[in-house]
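Q: A predicted structure for the sequence below; I have some questions about it.
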Amino acid sequence: MTDTTFAEDHGPLLARAREELWRAVSDRDEHAAGRAVFDALDAGADAEDVLLEVIAAVQRRVGLEWAANRFTVAQEHAATAIHDRIIAAMAHRGPPADTPGTAGSVTVACVDGEWHALPARLLAEVLRHRGHRVDFLGAQVPTPHLIAHLHQTSPDAVALSSSIPARLPVAHTAISAVRAIDIPVLVGGAAFGADGRYARLLGADAWAPDARAAAGLLARGLPRPSPGSTRQAVEDLPHLLDQEYTLVLRSKRQLVKNVLAGLEDRLPAMRGYTEAQRERTAEDVAHIVDFLTCALYTDDSRLFTDFLDWTCDVLEARRVPARVLDPGLALLREELKDFPRALGFLARGRATLDERDARPLPPGPEHTA
């Protein structure tokens, strides 16, 4: 079904299903959520449209509501679980495709450390509906386990998903390992950038912005990697020769410890934090170090500054000023004074905070973390 046909024939039906599903997941009512989806299917909606224009659309809205501090983490998890069970029920609702596997075989997996499996699950179901034989391996697949599976199954292609940019170094390892056994790799997910720039940087054979685009690429076929085309990471990313990425990565635990100690010295209020507040602060510092490290891996400051900008949005939605991040960045600058690329990225990060200073905090509930 083309997008035009979808808009003309089923637009109102799917719009109604989206609103019904949204109300159901907001109330954590799995039965009502199921009715919203299956009523649309019974009324003639295409299963692929329901997957992508109803379930995926509502899941995106859930994420936006969490970022805006209108959904808790638990509510977001509950909605995701409901969607996952509905997708499973859809898969077993009718008979299998008339010609399963005729479009080729694809292994779909999330890279190691990536727990957001729903986008990959949606892709797997779309591919099944289009006649592919699909192995869906789920979330957080260690690269050695993935490669062992591919040796056993020899698919025509592998589709790797990652939503978190901090997983890009692991994604690079997986891409290189799969291509080394002459299987082409398609990647997707927010981690690879809105324009796929990190997919190209890390040597993927193809990138798709969404499930329909991915299915189209796979239908046309991905060429097998040519002999000798796979390279080691340092050849893909020559800036890694300066060792900054490796040294910062290895010192992460000590960096987080030192920054926390420095924050206690500079922010006396931290001494009165509860254990939960201290753990949350440690997690925040660790995330900053993770994204700084990944920026060093890709040699792209945007990865770090985009993360800080997003974090500022989340904080401000909770009535916390973005400037609260500045002491941590200043302490990291002191800890990494011998690392020129890291210092440059930290300077750009602090400039990102400066640019936000003139912005008023958005209206909303008070911070509850």
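A: Done, it's in. Numbering: from 1, shown residues only.
Q: every contact and neighbour count from this point should use C-alpha atoms.
A: Will do.
Q: confirm residue 225 sits in a strand?
A: No. Looking at residue 225 with DSSP: H, G, I helix; E, B strand; the rest coil, it is coil, so not inside a strand.
Q: against residue 157, how distant is it?
A: Distance, residue 225 to residue 157, using Cα to Cα, to the nearest Å: 11 Å.
Q: which one's more surrounded, the two?
A: The neighbour comparison of residue 225 against residue 157 (other Cα atoms under 10 Å) goes to residue 157, with 25 against 18.
Q: and here's the other structure:
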Amino acid sequence: MTVRTTQRPGPDLDPGVYRDQLWAALREGDEYAAASAVFEGLENGLGAEQILLEVIAPAQGRVGEEWAANRMTVADEHVATAINERVIAALAHHPAGRVRPEHGRITVACVEGEWHSLPARLLSEVLRLRGWRVDFLGAHVPTPHLIAHLHRTGPEAVLLSASIPTHLPTAHAAITAALAAGVPVLAGGAAFGPDGRYARSLGATEWAGDARAVARLLLEGLPRPDPTAMHLPIEDLPHLADQEYTMIARTRAELVRATLTGLEERFPPMREYTARQRRHTAEDIAHIVEYLSTALYMDDVRLFTTFISWTGEILTAREVPTHTLGLTFDVLGAQLKDFPRARALLDQGRAAVTDSPHTPIPGNGKPA
């Protein structure tokens, strides 16, 4: 059976029509309407690959945008994602989604700690439509389990997916281990940067920005690494020798607790916070420390400032006073006085929020 994956829509075959129908179903939490939108598109001539990449993928992207704008709750987001996952599964069992494998075996997995598996699932289904035999291992695959699978199955490549940049250190370990097992690594996902800069820094064989680019690279063939060549992660990132990343990563819980206490002293309204508000504040501080340590790992200030700018926008959308970010940097900086790279990142983070038209910090980080 062959599925036409290169068909382009004509005037009466617009993926946007079915994308809008799917989005309306996701907003209502209506799984049956979502499936109907997808199958109607198939019946009217859209290819299965088009459905995946031009209907489901952008609809899922909109889910994230609506959550960030505070127009969807976390629960709403989870419902919509679960519906999309079930629709993809139904599509895979539809006659239009079944293709006899004619290429080799590929492993697709999310790195350890990465729970956003929908992008990897979409990629897996596109590759199946392109004739590859795909082992989709799902979300949060511990590196030892991944390597055991690679040794057992001997795939032509492993495709590692990561959406959250804080998983880059774990991705680095998985990349290094897979290469040592003699399997080329194709990295993908938002965590690796819009141009794949972090995939290259971590030694991945290749990077691809979308599913069609992945399919093209696989057809061209990826060079197999020499498993006898000794390679250590620090060879990719020699700046790790200063131990700043290691020390901060190891003391992350203590840093969060101390920062929460320090913020309460500097920002008196926190003393009236409910238990729920304190928990959310602690989570926000933990995210800041995680991104700080990841930026130290990659030695890339953009990784930290991009996250801080986004956090400011999220706080603004939720009507949370953003000058607490500046206070957080002050308290953290006092604890990290012996870490010059970390303090420089905190200064850049403060500047990023101060320069944003959406998230001003009164008094350059001091209380108004």
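A: Structure's in. What do you need? As the structure is a computational prediction, the values presented were derived from the model and not from experiment.
Q: what sits in contact with each of residue 225 and residue 157 of the first structure?
A: Residues touching both residue 225 of the first structure and residue 157 by Cα atoms under 8 Å, 6 or more residues apart in numbering: 183, 184.
Q: quick check: residue 239 of the first structure touching residue 299?
A: Yes. Contact between residue 239 of the first structure and residue 299 holds when scored by Cα atoms under 8 Å: they sit 7.1 Å apart.
Q: of those two, which one has the most company?
A: Set residue 239 of the first structure next to residue 299 and count neighbours by other Cα under 10 Å: residue 299 wins out with 19 against 16.
Q: any idea which element the residue nearest to residue 177 of the first structure when sequence neighbours are not counted lies in?
A: In this structure, residue 177 of the first structure finds its nearest non-sequential neighbour in residue 147, 7.2 Å apart by Cα to Cα, 6 or more residues apart in numbering. If you go by DSSP states H and E, residue 147 of the first structure is part of helix 143-153.
Q: mean per-residue distance, that helix to the second structure?
A: With mean Cα distance after the TM-score superposition for the first structure, helix 143-153 of the first structure departs from the second structure by a mean of 0.6 Å once superposed.
Q: so what touches that helix?
A: The contact list for helix 143-153 of the first structure, computed with Cα under 8 Å, 6+ apart, reads 111, 112, 173, 174, 177, 178.
Q: what's the neighbour count on the aligned partner of residue 190 of the first structure in the second structure?
A: For residue 190 of the first structure, the aligned position in the second structure is residue 190, judged by TM-score structural alignment. Using other Cα under 10 Å, residue 190 of the second structure is surrounded by 15 other residues.
Q: quick check: the residue lying closest to residue 190 of the second structure once chain neighbours are set aside vs residue 188 of the second structure, distance?
A: Distances taken as Cα to Cα, 6+ apart put residue 163 closest to residue 190 of the second structure, at 4.7 Å, once the chain neighbours are dropped. Residue 163 of the second structure sits 8 Å away from residue 188 of the second structure, taking Cα to Cα as the criterion.
Q: these two: who's more crowded?
A: Higher neighbour count among residue 163 of the second structure and residue 188: residue 188, with 28 against 21, using other Cα under 10 Å.
Q: separation between the residue lying closest to the more buried one once chain neighbours are set aside and residue 209 of the second structure?
A: Excluding the flanking residues, the one nearest residue 188 of the second structure by Cα to Cα, 6+ apart is residue 161, at 5.1 Å. For residue 161 of the second structure, the distance to residue 209 of the second structure (Cα to Cα) stands at 11 Å.
Q: now do the shared contacts for these two.
A: Residues touching both residue 161 of the second structure and residue 209 (Cα under 8 Å, 6+ apart): 188, 189.
Q: what about these two, which has more around it?
A: For residue 161 of the second structure versus residue 209, neighbours defined as other Cα under 10 Å are more numerous around residue 161 (30 against 16).
Q: buried residues in the longest helix seen in the first structure?
A: Counting residues, the longest helix found in the first structure (DSSP state H) is helix 275-298. Neighbour counts over helix 275-298 of the first structure (16 or more other Cα atoms under 10 Å) mark 281-282, 284-298 as buried.
Q: what do you get for stretch 26-33 of the first structure?
A: Within stretch 26-33 of the first structure, the residues that count as buried by 16+ other Cα under 10 Å are 26, 28, 30, 32, 33.
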